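Q: Predicted model and sequence follow; I will ask about them next.
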Amino acid sequence: MKWTCAVVFTLLITSMGFAVEHTKDSLATIKKNVESKKAVLVDVREKGEWDAGHVKGAIFLPLSSLQDGITAAEQKKLPQDKVVYLHCAVGFRAKIAASLLKKYNDKVRPLPQGYEELIESGFQKSK
């Protein structure tokens, strides 16, 4: 049911012109910005995916919780003075999450790359 809502929501925002595009930043730039604390990496996958493995230092903020409205605690996880890179498994949910979070931080950038691509490119996997 949540996936159906997500698809409908995405189609709606896309048709209205509010969709956030994937970042053009390279994975090397993203990694450098995260390591230098100029940016944070937010994982919008669901709990089971997170538990199976996630990027070390990433913030867990699943899309399903964002669709119900962002809480004050979730909002505090998103620094206002840094770029917020969002990732999921393949890039689709990251775009939806970016559309939902854009009003809290205008530096939100969804990644077209998914979790596996981040690990393959040198991001550390959390143990």
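A: Alright, I've got the coordinates. Numbering: from 1, shown residues only.

Q: contacts, neighbours, all on C-alpha from now
A: Noted.

Q: need the contact list for residue 91.
A: By CA atoms under 8 Å, 6 or more residues apart in numbering, the residues touching residue 91 are 22, 110, 111, 112, 113, 114.

Q: Residue 27 is in contact with the third one, correct?
A: No: no contact is recorded between residue 111 and residue 27 when judged using CA atoms under 8 Å, the distance being 9.0 Å.

Q: Compare neighbour counts for those two and give me the winner.
A: With neighbours defined as other CA atoms under 10 Å, residue 111 and residue 27 compare such that residue 111 has more, 29 against 16.

Q: Do a quick rundown of the helices in the chain.
A: 2-16, 27-35, 47-52, 63-66, 72-76, 92-101, 115-120 (DSSP state H).

Q: The ones you listed into CSV, with extra columns for distance to residue 84?
A: As requested, those are arranged in CSV below (distance: least, CA to CA, whole Å):
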stretch, distance to residue 84
helix 2-16, 20
helix 27-35, 9
helix 47-52, 18
helix 63-66, 15
helix 72-76, 12
helix 92-101, 9
helix 115-120, 15
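
Q: ok, second structure coming up, stack it against the first:
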Amino acid sequence: MTDMRRFGIFGQVRTPGLRAYTETMDEETTVTVNDIPEGAAIIDVREDDEWEAGHIEGAIHVPLGELPTRLDDLPLDDDMYVICRTGGRSNRAVAWLNKNGFDAFDVVGGMGSWNIDNGKPIVSETGEEPWVK
């Protein structure tokens, strides 16, 4: 397994005993679900079981811990709108992406805001009724 400590804030996320990333996002890097442009690249950084239960159709699934090793899966020339369940993981992903030269935005409120608060559609990988896990 890769030693995630060499990836800066990702080591803090995945390595026991280290502080979690707590830097505050500025207003320019956060958006609401209604601010996401039609057809924009949405990156879902939740875990596999969360993705399978319910996700945005057309989103790209890259769990937070895999982000540094899966940059080839991202649309590097486009703005990216990063989402998780409530906003904690997406906040860390956006901070890391932007510090490394990408244009990423944190979707405030995450999937809860997308589906539960705003009624935007989601799909599941299980064939069952999709839900936000």
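A: Everything's here; your move. What you see is a predicted model, and the numbers here were worked out from it, not measured in a lab.

Q: Can you give me the TM-score here?
A: TM-score of the superposed chains, computed with TM-score structural alignment, normalised by the length of structure 1, equals 0.71; 109 aligned residues with a CA RMSD of 2.6 Å.

Q: Give me the nearest residue to the aligned partner of residue 73 of structure 2 in structure 1, chain neighbours excluded.
A: In structure 1, the residue matched to residue 73 of structure 2 (TM-score structural alignment) is residue 77. Residue nearest to residue 77 of structure 1 in three dimensions, not counting chain neighbours: residue 59, with 7.5 Å by CA to CA, 6 or more residues apart in numbering.

Q: sorry, back to before: what's the distance between the match of residue 73 of structure 2 and residue 58 of structure 1?
A: Separation of residue 77 of structure 1 from residue 58 of structure 1 (CA to CA, to the nearest Å): 11 Å.

Q: How about residue 117 of structure 1?
A: Distance from residue 117 of structure 1 to residue 58 of structure 1, by CA to CA: 15 Å.

Q: ok, residue 3 of structure 1 - how many residues close by?
A: Other residues near residue 3 of structure 1 come to 10 when the count uses other CA under 10 Å.

Q: Now do the contacts for it.
A: Going by CA under 8 Å, 6+ apart, residue 3 of structure 1 touches no other residue.

Q: try it again with 10 Å
A: 9, 64, 93 (CA atoms under 10 Å, 6 or more residues apart in numbering).

Q: Same list (those) but as CSV, adding distance to residue 51 of structure 1.
A: Converted to CSV, those look like this (distance: CA to CA, whole Å):
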residue, distance to residue 51 of structure 1
9, 27
64, 16
93, 18
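
Q: Please report which of those residues has the highest neighbour count.
A: Ranked by neighbour count (other CA under 10 Å), the contacts of residue 3 of structure 1 have residue 93 at the top, with 27 neighbours.

Q: That residue pairs with which position in structure 2?
A: Per TM-score structural alignment, the equivalent position to residue 93 of structure 1 in structure 2 is residue 89.

Q: in structure 1, which residue is closest to the centre?
A: Taking CA atoms, centre = their mean as the criterion, residue 86 is the residue nearest the geometric centre of structure 1, at 2.0 Å.

Q: overlap in contacts of residue 111 and residue 27 of structure 1?
A: With CA under 10 Å, 6+ apart as the test, residue 111 of structure 1 and residue 27 both reach residue 118.

Q: ok, how many other residues are close to residue 34 of structure 1?
A: 20.

Q: before we move on, what about residue 123 of structure 2?
A: Residue 123 of structure 2 - counted by other CA under 10 Å - has 19 other residues nearby.

Q: List the residues that contact the aligned partner of it in structure 1.
A: Residue pairing (TM-score structural alignment): residue 123 of structure 2 is matched to residue 126 of structure 1. Residue 126 of structure 1 is in contact with 50, 51, 52, 53, 54, 55, 56, 57, 58, counting by CA under 10 Å, 6+ apart.
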